[in-house]
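**Student:** take a look and give me a structure for this.
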Amino acid sequence: MNGKVRLGEFLQTRRSQLQPEDLGIPGYGERRRVPGLRREELAALAGVSVSYYTRLEQGQSLNASPQVLDAIARALRLEEAERLHLHDLARSSATGSGRSRRPAPERVTEATGQLLEALAHVPAIVSGRRSDVLAWNRLGHALFAGHLDPDAPDRPAERPNMARLVFLDAHTRDLYADWPAKARAVVGNLRLVAGRHPDDPALHALVGELRAKSSDFASMWADHRVTACAVATYQMRHPLVGPLTVTQQTLSQGRAPGRDQGQNIVVATTEADSPARTTLALLAQLTPQRNPARPGIRACAD
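**Tutor:** Coordinates of the predicted model:
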């Protein structure tokens, strides 16, 4: 799917999700053939001509200015992550798709490995931009994927992928008491990454696989919601130690020199003196050390 189509689908979907009465637009009791705002209503809210907005939505108008895109974002009531996503889509639409190259395997940098080692007492995983698990510490493996081979991140062709696990793995689905909330966060983050990297064939192959294998993913993907996963609290039902509530924080490594995208470290923390803290300590006691020389680190080396 090219950039023009992605931009048009995003605008059409988000326009259909807005109700005129929510924006103070009188409906006069009329029934609408399609849900949401009409193009002329959105154009008026954004302060652009109907013909211009129509061309933009149909992929016939390129090089929309940042000011126009921001005006449309305000009219659509987009949040900040969604506004940036709109800019990414417009940029992709204007420049067109470049040549798709087979992506090189992502690697954990030495600095990131050191940080993961320092986080030995909290569950932590290092994920790539496509949500592949590049490394995890002992507790990260035990909490998120204790049913998988702890050495799997060491082998690029066999790395677990958190998006696949959330949608296609029964163990991971049962792990979250509110699975739909976790699933929506995963889809929203993939949407954000896809907008930033429109020419990543491995990313688009992952999305295609999930759409084909999971009706839940296909439905959520069609919603065009965008989410920047930063901090979220989840109730988990761990099969070994029982229920616990954790706060998952994504620490972005940013854009590393010489790389398209830095890595993310996802850590799971618990409130001090809480039952969840006690449960996590029990999980640590029940999880054996695998590498005495470097406790709890399973870092990859391509």
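**Student:** drop to CA atoms for contacts and neighbour counts, all remaining ones
**Tutor:** Will do.
**Student:** distance of Pro243 relative to His197?
**Tutor:** Pro243 is 37 Å from His197, where distance means CA to CA, to the nearest Å.
**Student:** would you list every one of the strands in this protein?
**Tutor:** 124-127, 133-137, 231-238, 242-252, 264-269, 297-298 (DSSP state E).
**Student:** contacts made by the first one with the rest, please.
**Tutor:** The list of residues contacting strand 124-127 from outside it, by CA atoms under 8 Å, 6 or more residues apart in numbering, reads 108, 116, 133-137, 139-141, 263-268.
**Student:** is it true that Arg191 touches Ala222?
**Tutor:** No - using CA atoms under 8 Å, Arg191 makes no contact with Ala222, being 10.2 Å away.
**Student:** okay, Arg15 and Gly188: tell me how far apart.
**Tutor:** 17 Å.
**Student:** apologies, that question was intended for Asp200.
**Tutor:** Asp200 is 17 Å from Gly188, where distance means CA to CA.
**Student:** show me which of those two is the more surrounded one.
**Tutor:** Comparing Asp200 with Gly188 by other CA atoms under 10 Å, the one with more neighbours is Gly188, at 23 against 19.
**Student:** determine the longest helix present in the protein.
**Tutor:** Ranked by residue count, the top helix of the chain under DSSP state H comes out as helix 179-196.
**Student:** can you give me the buried ones in it?
**Tutor:** By neighbour count with 16 or more other CA atoms under 10 Å, helix 179-196 contains the buried residues 179, 182-196.
**Student:** what sits against the residue nearest the centre of the chain?
**Tutor:** The chain has Asn189 as the residue nearest its centroid, 1.5 Å off, counting by CA atoms, centre = their mean. Going by CA under 8 Å, 6+ apart, Asn189 touches 226-229.
**Student:** excluding its backbone neighbours, what's nearest His204?
**Tutor:** Ala194 (7.6 Å; CA to CA, 6 or more residues apart in numbering).
**Student:** distance of that neighbour from Gln289?
**Tutor:** Plainly put, Ala194 is 37 Å away from Gln289 if you go by CA to CA.
**Student:** same check, this time on Leu78
**Tutor:** Noted for Leu78: a distance of 46 Å to Gln289, by CA to CA.
**Student:** can you check Ala135 too?
**Tutor:** Taken as CA to CA, the span from Ala135 to Gln289 is 16 Å.
**Student:** and those two? which has more neighbours close in?
**Tutor:** Higher neighbour count among Ala135 and Gln289: Ala135, with 31 against 15, using other CA under 10 Å.
**Student:** the more buried one contacts Asn161, correct?
**Tutor:** No - Ala135 is beyond contact range of Asn161, at 11.2 Å (criterion: CA under 8 Å).
**Student:** another for comparison:
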Amino acid sequence: MDDLASFLRTRRSRVDPAAVGIPTGSRRRVEGLRREEVAHLSGVSVDYYVRLEQGRATQPSEQVLDALARVLGLDATEREHLCRLTRQRRRPSRAPGGRVRPELLRVLDLVPDAPALIINHRLDVLAGNRLAGLLHSRPLPGLNTARHIFLEETERGLYADWDKCTLDVVGHLRLAAGKYPEDQRLASLVGELAMGSERFRRLWARADVRARAHGRKAYRHPLIGVLELHQENFALPDESGMELIVMSAAPGSPTEDGLRLLAGLGAAGDDARPAVEERVRE
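**Tutor:** Presented below is the predicted three-dimensional model:
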């Protein structure tokens, strides 16, 4: 599902040799750095680097990992991912369960004016408050946001920044695959997405990883229009792999008014909800 070799290959392929002092000529056919060049710049033998890239070298030191991260230009998230991949053959992490504590469900109810969700590492929506359900115009239990974005939505669907969302989703799943390589449900999800989406296949092959804790998230609601929200991701502290996601609107903004209107549609009774769902199906 995810492996050290593909990650190192894709990272060295994106390094400009000239940027690290290696002259390039017209006969150079390798994109990025060669294995021996990475080894030389990192201060390790070529044989050791080849074994590392093939997953046959065990327990690389922190100094070696730091040197590789420097040569390959890894950011903090990529460096952590590299460390995890070098460890996974020795002690892979077991995938966490999916039970949401009742106390967390009460927390969702305490956020009435902003959409709030609890998701797991596979991007399954485990729970959500009322406004989150209205935003998605569908029941939240059973929703997987990766499947929704790649297989059910289009570039003109719910996600106004669809291209960026796809990058975030693949980067997140890559991190999850590195952390939980034994998770068969995650492997099945990746296979399903690869079979059903050419864009997913292309992005997955890049082996990019992303960890997003906050940022802009724009939705295109079928009745309300575009909602420019700010998303905060809170990792839950019990190693459950779950995150609490809260999406807020800037005070006095059109999106704040839009959320009030959306909440009002839901408060109008059962007649409003089918109208939203019917519009989504059109």
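**Student:** put one on top of the other, what's the TM-score?
**Tutor:** The TM-score (TM-score structural alignment, normalised by the length of the second structure) is 0.88; 270 aligned residues with a CA RMSD of 2.2 Å.
**Student:** pull out the buried positions in stretch 211-229 of the first structure.
**Tutor:** Buried residues in stretch 211-229 of the first structure, defined by neighbour count with 16+ other CA under 10 Å: 211, 217-218, 220-221, 223-229.
**Student:** mind putting the residues you listed into a markdown table with distance to Leu148 of the first structure?
**Tutor:** Shown next, in a markdown table, are those (distance: CA to CA, whole Å):
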| residue | distance to Leu148 of the first structure |
| --- | --- |
| Arg211 | 24 |
| Phe217 | 22 |
| Ala218 | 26 |
| Met220 | 26 |
| Trp221 | 27 |
| Asp223 | 31 |
| His224 | 31 |
| Arg225 | 30 |
| Val226 | 29 |
| Thr227 | 27 |
| Ala228 | 27 |
| Cys229 | 24 |
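**Student:** from these, which ones fall inside helices?
**Tutor:** Short answer: those in helices (DSSP H) are 211, 217-218, 220-221.
**Student:** which one among those gets closest to Ala284 of the first structure?
**Tutor:** Taking CA to CA as the measure, Ala284 of the first structure lies nearest Phe217 of these, at 32.7 Å.
**Student:** what distance do you get for that closest one to Val246 of the first structure?
**Tutor:** Distance from Phe217 of the first structure to Val246 of the first structure, by CA to CA: 24 Å.
**Student:** what of Arg32 of the first structure?
**Tutor:** 44 Å.
**Student:** who has more neighbours, those two?
**Tutor:** Val246 (19 against 10).
**Student:** the second structure: which residue goes with the more buried one?
**Tutor:** In the second structure, the residue paired with Val246 of the first structure is Leu229, using TM-score structural alignment.
**Student:** pretty sure its match sits against Pro251.
**Tutor:** No - the criterion here is CA under 8 Å, and Leu229 of the second structure misses it with Pro251 at 11.0 Å.
**Student:** find residues that contact each of the two.
**Tutor:** With CA under 8 Å, 6+ apart applied, the contact sets of Leu229 of the second structure and Pro251 do not overlap.
**Student:** hmm, back to that, equivalent range in the second structure for the longest helix of the first structure?
**Tutor:** Helix 179-196 of the first structure covers residues 162-179 of the second structure once aligned (TM-score structural alignment).
**Student:** quick check: the aligned residue for Val231 of the first structure in the second structure?
**Tutor:** Aligned by TM-score structural alignment, Val231 of the first structure pairs with His214 of the second structure.
**Student:** in the first structure, which spans are helices?
**Tutor:** 3-16, 39-46, 50-57, 66-75, 80-95, 110-118, 138-145, 162-168, 170-175, 179-196, 201-213, 215-222, 275-286.
**Student:** which one of the ones you listed has the most crowded surroundings?
**Tutor:** helix 138-145 (a mean of 24; mean count of other CA atoms under 10 Å).
**Student:** show me how far that helix is from its chain's centre.
**Tutor:** 20 Å (CA atoms, centre = their mean, to the nearest Å).
**Student:** for stretch 52-65 of the first structure, same thing?
**Tutor:** Distance, centroid of stretch 52-65 of the first structure to centroid of chain: 27 Å (CA atoms, centre = their mean).
**Student:** that one: end-to-end distance?
**Tutor:** With CA to CA as the measure, the first residue of stretch 52-65 of the first structure is 12 Å from its last.
**Student:** that stretch aligns to what range in the second structure?
**Tutor:** The aligned range for stretch 52-65 of the first structure is 48-61, by TM-score structural alignment.
**Student:** now stretch 118-131 of the first structure
**Tutor:** With TM-score structural alignment as the criterion, stretch 118-131 of the first structure aligns to 110-123.
**Student:** may I see the buried residues of the matching stretch?
**Tutor:** Applying a neighbour-count criterion of 16+ other CA under 10 Å, one finds 113-123 buried in stretch 110-123 of the second structure.
**Student:** with stretch 248-256 of the first structure instead?
**Tutor:** Result for stretch 248-256 of the first structure [16+ other CA under 10 Å]: buried residues 248-250, 252.
**Student:** of those, which is the nearest to Ser100 of the first structure?
**Tutor:** Distances from Ser100 of the first structure to those, taken as CA to CA, are shortest for Ser252 (25.3 Å).
**Student:** list the residues that contact the closest one.
**Tutor:** Applying CA under 8 Å, 6+ apart to Ser252 of the first structure gives the contacts 262-265.
**Student:** name the member of those with the most neighbours.
**Tutor:** Gln263 (25 neighbours).
**Student:** which residue in the second structure aligns with it?
**Tutor:** Matched by TM-score structural alignment, Gln263 of the first structure corresponds to Met242 in the second structure.
**Student:** and the closest residue to that match other than its chain neighbours, how far from Ala194 of the second structure?
**Tutor:** In space, and not counting its chain neighbours, Met242 of the second structure is closest to Asn120: 4.2 Å by CA to CA, 6+ apart. Distance, Asn120 of the second structure to Ala194 of the second structure, by CA to CA: 20 Å.
**Student:** also Ala132 of the second structure?
**Tutor:** In this structure, Ala132 of the second structure and Ala194 of the second structure are 28 Å apart, going by CA to CA.
**Student:** same thing with Thr24 of the second structure?
**Tutor:** In this view, Thr24 of the second structure and Ala194 of the second structure are 36 Å apart by CA to CA.
**Student:** try Arg201 of the second structure
**Tutor:** In terms of CA to CA, Arg201 of the second structure sits 5 Å off from Ala194 of the second structure.
**Student:** cool, Pro181 of the second structure as well?
**Tutor:** Taken as CA to CA, the span from Pro181 of the second structure to Ala194 of the second structure is 17 Å.
**Student:** the match of helix 179-196 of the first structure vs the first structure, average offset?
**Tutor:** Mean deviation of stretch 162-179 of the second structure relative to the first structure after superposition (mean CA distance after the TM-score superposition for the first structure): 0.6 Å.
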